[in-house]
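Engineer: My questions concern the predicted model and sequence given below.
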Amino acid sequence: MDNTIADQRELASTLLDRARVVASGLRERAPEAEERRRVHAESFRAMKQADLFRAYTPARFGGYELHPRYFWRIAAEIAKGCPSSSWVYSVMSCHTFVAALFPEQAQEEVFGADPNAGISGILPDRTSATRTDGGYVLKNSVWPFGSGCHNANWFLLGAQLDGMPPGHDKAFFLVPPEDIEIKDDWYVTGLRATGSNSVSLKQDEYFVPGHRMLKAETALAHKYGTARPLLYRAPFAPLLVISLSAGTTMGAATGALEFYEDLLRTRSARPMVYTDDILKIQLSSTHHILAEATAKLEAARLMTDHAMDLCYEAATDNTRILSTEQRARIRLYGVHAMHQAREVVNILFQDSGGSSLHERSQMQRFHRDINAMSMHEAMHDEIIKEVYGRLRLNQTTTHWLL
């Protein structure tokens, strides 16, 4: 497909319309999905049928190579219906981006038969891999937080390469689902419907062909030339982490804001408890809360767009390589925006009244899910603040996801 700005906008408009239709069904099925502790099968099927998973798939396999500022908006529309489904969509799309950096043979295996292939995985290294003839022997371990594992066509598993020095020893391995065992251990308070179970290999020592391995340093090289399509020349870690979190958090915050305003309007004719004539919609505190939430959310959206634009601009200019500090700053923008969205939900939840505690309430789901997302280590605001501060003051850091 063409990648002009006009073409990307037209495509994004079509995908956003599809996402809104899908989200309405996700909203209805969200309670059942939480009971099952995984994305509802019908919801996952609807996202695939709408071709939403093609967003980060290479164009040569029928994908869209979508601008990341449009990608997060699709995830946001999904999140307004079901944050867990949006999280799985975002996680799998990020892994699609990673898979697009693998050797051509691996890409053919993953995307050749299905451009909408869903990829679950855990990128942090949990075990070791040893080089052998034709590939690697991956030692078995337990990889936790395998979001979307029940719907995956492939798995990405992180490991350390034996015999390699630090900084050169991290790698990602593609494994088909028939060789994966899913643990029944996802019993949580937030993001319940993501099916983020732990996974392990069915063999103690598992052979992975060489073309299904990608070194982390290759993905993080930040110097790709023109051989890769434009999207895949973007700085790996900033684009990946912001794509993971932005859409789901912005969508949850937007959904919470819409819920709060609807709640005010539906209760506008009913006095508050313990009063005869005070309406919540008339309280100055209500007006301040609504205005503060609106401003925080808009600031978060603008910062997210700015971060995504910086990623894409870096991809378009092959003569400029972002410094480690610049990449950390983009990460900082993304994480800060995410926590601003979390603050929006927390402010609104606190003022929504006891009815929002009911499990049938969308507000409590937004509240639980966005706070669960904020606990992901890649979204830890104090860590990325320290990393950026150190780099800005010309100090070193061992943080490698930059």
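Structural biologist: Arrived safely, thanks for sending.
Engineer: Going by C-alpha atoms from here, please, whenever you check contacts or count neighbours.
Structural biologist: Will do.
Engineer: tell me what the strand or helix carrying residue 285 is packed against?
Structural biologist: Assigned by DSSP states H and E, residue 285 belongs to helix 284-316. Applying 3 or more C-alpha pairs under 8 Å, 6 or more residues apart in numbering; DSSP states H and E, we find helix 284-316 packed against helix 68-81, helix 236-266, helix 324-350.
Engineer: hey, which of those helices is tucked in deepest?
Structural biologist: Highest mean neighbour count of those: helix 68-81, a mean of 27 (counted as mean count of other C-alpha atoms under 10 Å).
Engineer: Could you name the helices and strands sitting against that helix?
Structural biologist: Helices and strands touching helix 68-81, by 3+ C-alpha pairs under 8 Å, 6+ apart, are helix 5-36, helix 83-99, helix 236-266, helix 284-316.
Engineer: Neighbours of residue 376, how many?
Structural biologist: Residues near residue 376, counting by other C-alpha atoms under 10 Å, number 11.
Engineer: contacting residues around it?
Structural biologist: Neighbour list for residue 376: empty [criterion: C-alpha atoms under 8 Å, 6 or more residues apart in numbering].
Engineer: Could you check how far the most centrally placed residue in the chain is from residue 374?
Structural biologist: Nearest to the mean C-alpha position of the chain, by C-alpha atoms, centre = their mean, lies residue 244 at 2.0 Å. Computed as C-alpha to C-alpha, to the nearest Å, the residue 244 to residue 374 distance reads 11 Å.
Engineer: same check, this time on residue 108
Structural biologist: Distance, residue 108 to residue 374, using C-alpha to C-alpha: 35 Å.
Engineer: Tell me which of the two has more neighbours.
Structural biologist: Between residue 108 and residue 374, residue 374 has the larger neighbour count (other C-alpha under 10 Å), namely 18 against 15.
Engineer: separation between that one and residue 249?
Structural biologist: Residue 374 sits at a distance of 9 Å from residue 249 (criterion: C-alpha to C-alpha).
Engineer: Second structure for comparison follows:
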Amino acid sequence: MSIQTTALRDDYAGLAQPEPGLTPDEIVARAAAFRPLLVEDQANCEERGTYSDAMHERFREAGLYRVLQPKMYGGYEFDLPVFARVIMEIARGCPGTGWGFCLASAHSLNVAGLFTKEGQDIAFGDDGEFAAPARGVPSGTATETDDGWIIDGLWDYCSGSPHSNYAIFGVRLIEKTPSAGPVFGTALVPREQWEMLDNWGDFIGLRASGSNSIRVDKALVPKSLVVRQNLFSIDIDGGTEGYHLHGNPMYSGRMFGFFQTEITSILVGVGFAALDEFERIIKRKLDAPASGPPGLGGGVQDFLRPYGLALGMLEAARNAVLSGAQSYMDYCAAGVVDARLYSEIDDMRIQAGLQHAAKLSGDVIDLLYQAAGTSTSAKNGSRMQRYFRDISMARTNPGLAYERTAAMLAQRTINERIAAV
């Protein structure tokens, strides 16, 4: 049995931001500046299953892990639209890196929202360095003891785990005083108390996402690192622990709109990556001997229509991401005033809209993959093939099951409106 030995501090007063004057535009620009390095290292990232240690350090030094982290704990506490902009830029450089980085860096928001100050003091530590995959499916248990909670289980698809120092898990609570039915909670487990399995990479795409499984073998954590909140059904009535600690409504949100912002931001970034590659193809055509009108290389005219369509479709998708992220912020602000102003159906509507933005980006990749032609798109090692594989893998994620979401949203909306008549 492993034991968490981090000392609890009653006098904790917070951490300083590394760069107090850093602005949203500056941090987005930093993310965009990594694009050439990310593009160049795509194949290596796939081979190793994650982005490099060197890139992790670049992200860390640039402050990218701190975008959503509370100021109290050395973060920049920017809003969700800023985070979405950062993720679109990273994924535009390398889709798998975007996926892994997003699904490790974003979850400082979950910790800031759900855990007590005592728990957050432990999580963000003495330096504010924090990254964690979040797997909300209760694939393990948390057993209550006098000394804390014993966490035990195996969680799959823990994206972003290679560079994380914590992990967030959905758990079934086994309490000292049992409840009438199953009770689900959320556990936060330090890196030294879990094992990352070497079982990622044997998939068609997103091989660089670091979506390894994690095993926890009877790890004892302090009571403050387990909360009686189900990630999939957060109780926001009266505001969460994090809202009352930080005073920011962003830390009192439901989760489906937030989780979908993560996934869709990544995939819209992948769409722009495909467009960048298609533009390189056009430039090569322009350098080829001209066989058509002046200024156009051989066959370039066949590429102009798909390029123009993709430009417009991605602009729509990008705007939808930013609008959906802002809707999440607006609903969080309304919910702390009155939880009835931010219902589960409202959260599902945000999710549904963002799913369609992701679908639009997927349609762009399909369009450009076909238009680029066999030799460019289908050849092993080509970027266009990689983007097609990545979007194919992403489509198997439940977060992109837009038809299932549509059916659930319609049923709940209809039932609610009938009941209101």
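Structural biologist: Done, it's in. For clarity, every value in this text was computed on a predicted model and none was experimentally measured.
Engineer: tm score of chain vs chain?
Structural biologist: TM-score of the superposed chains, computed with TM-score structural alignment, normalised by the length of structure 1, equals 0.87; 380 aligned residues with a C-alpha RMSD of 2.6 Å.
Engineer: sorry, back to before: what residue of structure 2 takes the place of the residue nearest to the centre of structure 1?
Structural biologist: Using TM-score structural alignment as the criterion, residue 244 of structure 1 maps onto residue 262 of structure 2.
Engineer: How about the contacts made by residue 70 of structure 2?
Structural biologist: Here residue 70 of structure 2 is in contact with 76, 77, 109, 112, 246 (criterion: C-alpha under 8 Å, 6+ apart).
Engineer: Grab the nearest non-local neighbour of whatever residue of structure 1 lines up with the third one.
Structural biologist: Read that as residue 109 of structure 2. Aligning on TM-score structural alignment places residue 109 of structure 2 opposite residue 97 in structure 1. Closest residue to residue 97 of structure 1 apart from its sequence neighbours, by C-alpha to C-alpha, 6 or more residues apart in numbering: residue 56 at 5.6 Å.
Engineer: so is that neighbour in a helix, a strand, or just coil?
Structural biologist: coil (DSSP: H, G, I helix; E, B strand; the rest coil).
Engineer: ok, now residue 125 of structure 1?
Structural biologist: For residue 125 of structure 1, the secondary-structure state derived from three-state DSSP is strand.
Engineer: Please name the residues that touch the residue nearest to the centre of structure 1.
Structural biologist: Residue 244 of structure 1 makes contact with 87, 90, 91, 94, according to C-alpha under 8 Å, 6+ apart.
Engineer: Which one of these is nearest to residue 292 of structure 1?
Structural biologist: Distance to residue 292 of structure 1 across the contacts of residue 244 of structure 1 (C-alpha to C-alpha) is lowest for residue 87, with 25.8 Å.
Engineer: ok, the corresponding residue of structure 1 for residue 159 of structure 2 - contacts?
Structural biologist: Residue correspondence to structure 1 (TM-score structural alignment): residue 159 of structure 2 is matched to residue 147. If a contact means C-alpha under 8 Å, 6+ apart, then residue 147 of structure 1 has 88, 91, 120, 121, 194, 195, 196, 197 as its contacts.
Engineer: Could you find the closest non-adjacent residue to the fourth one?
Structural biologist: Closest residue to residue 121 of structure 1 apart from its sequence neighbours, by C-alpha to C-alpha, 6+ apart: residue 156 at 4.3 Å.
Engineer: Check the third one too.
Structural biologist: The shortest distance from residue 120 of structure 1 to any residue that is not its chain neighbour, by C-alpha to C-alpha, 6+ apart, is 4.9 Å, and that residue is residue 155.
Engineer: Are we agreed that the one you found is in a helix?
Structural biologist: No - read with three-state DSSP, residue 155 of structure 1 is strand and lies in no helix.
Engineer: and the gap between it and residue 186 of structure 1?
Structural biologist: For residue 155 of structure 1, the distance to residue 186 of structure 1 equals 18 Å [C-alpha to C-alpha].
Engineer: circling back: any idea what the residue nearest to residue 97 of structure 1 aligns with in structure 2?
Structural biologist: Checking TM-score structural alignment: residue 56 of structure 1 goes with residue 68.
Engineer: Make sure its match is actually in contact with residue 111.
Structural biologist: No - counting by C-alpha atoms under 8 Å, residue 68 of structure 2 does not reach residue 111; the two are 10.5 Å apart.
Engineer: of the two, who's got more company?
Structural biologist: Each of residue 68 of structure 2 and residue 111 has its neighbours counted (other C-alpha under 10 Å); residue 111 has more, 27 against 24.
Engineer: Tell me how many other residues crowd the nearest residue to that one once chain neighbours are set aside.
Structural biologist: Leaving aside its chain neighbours, residue 111 of structure 2 sits nearest to residue 120 (6.8 Å; criterion: C-alpha to C-alpha, 6+ apart). Burial of residue 120 of structure 2 is recorded as 19 neighbouring residues (other C-alpha under 10 Å).
Engineer: which parts of stretch 306-321 of structure 2 are buried?
Structural biologist: 306, 307, 310, 311, 313, 314, 317, 318, 320, 321 (16 or more other C-alpha atoms under 10 Å).
Engineer: I misspoke; the intended subject was stretch 181-194 of structure 2.
Structural biologist: Per 16+ other C-alpha under 10 Å, stretch 181-194 of structure 2 contains these buried residues: 184, 185, 186, 187, 188, 189, 190, 191, 193, 194.
Engineer: quick one: residue 264 of structure 2 and residue 418 of structure 2, what's the gap?
Structural biologist: From residue 264 of structure 2 to residue 418 of structure 2 the distance is 32 Å (C-alpha to C-alpha).
Engineer: again, but for residue 225 of structure 2
Structural biologist: 42 Å.
Engineer: Which residue of those two possesses the greater neighbour count?
Structural biologist: More crowded of residue 225 of structure 2 and residue 418, by other C-alpha under 10 Å: residue 225, with 24 against 9.
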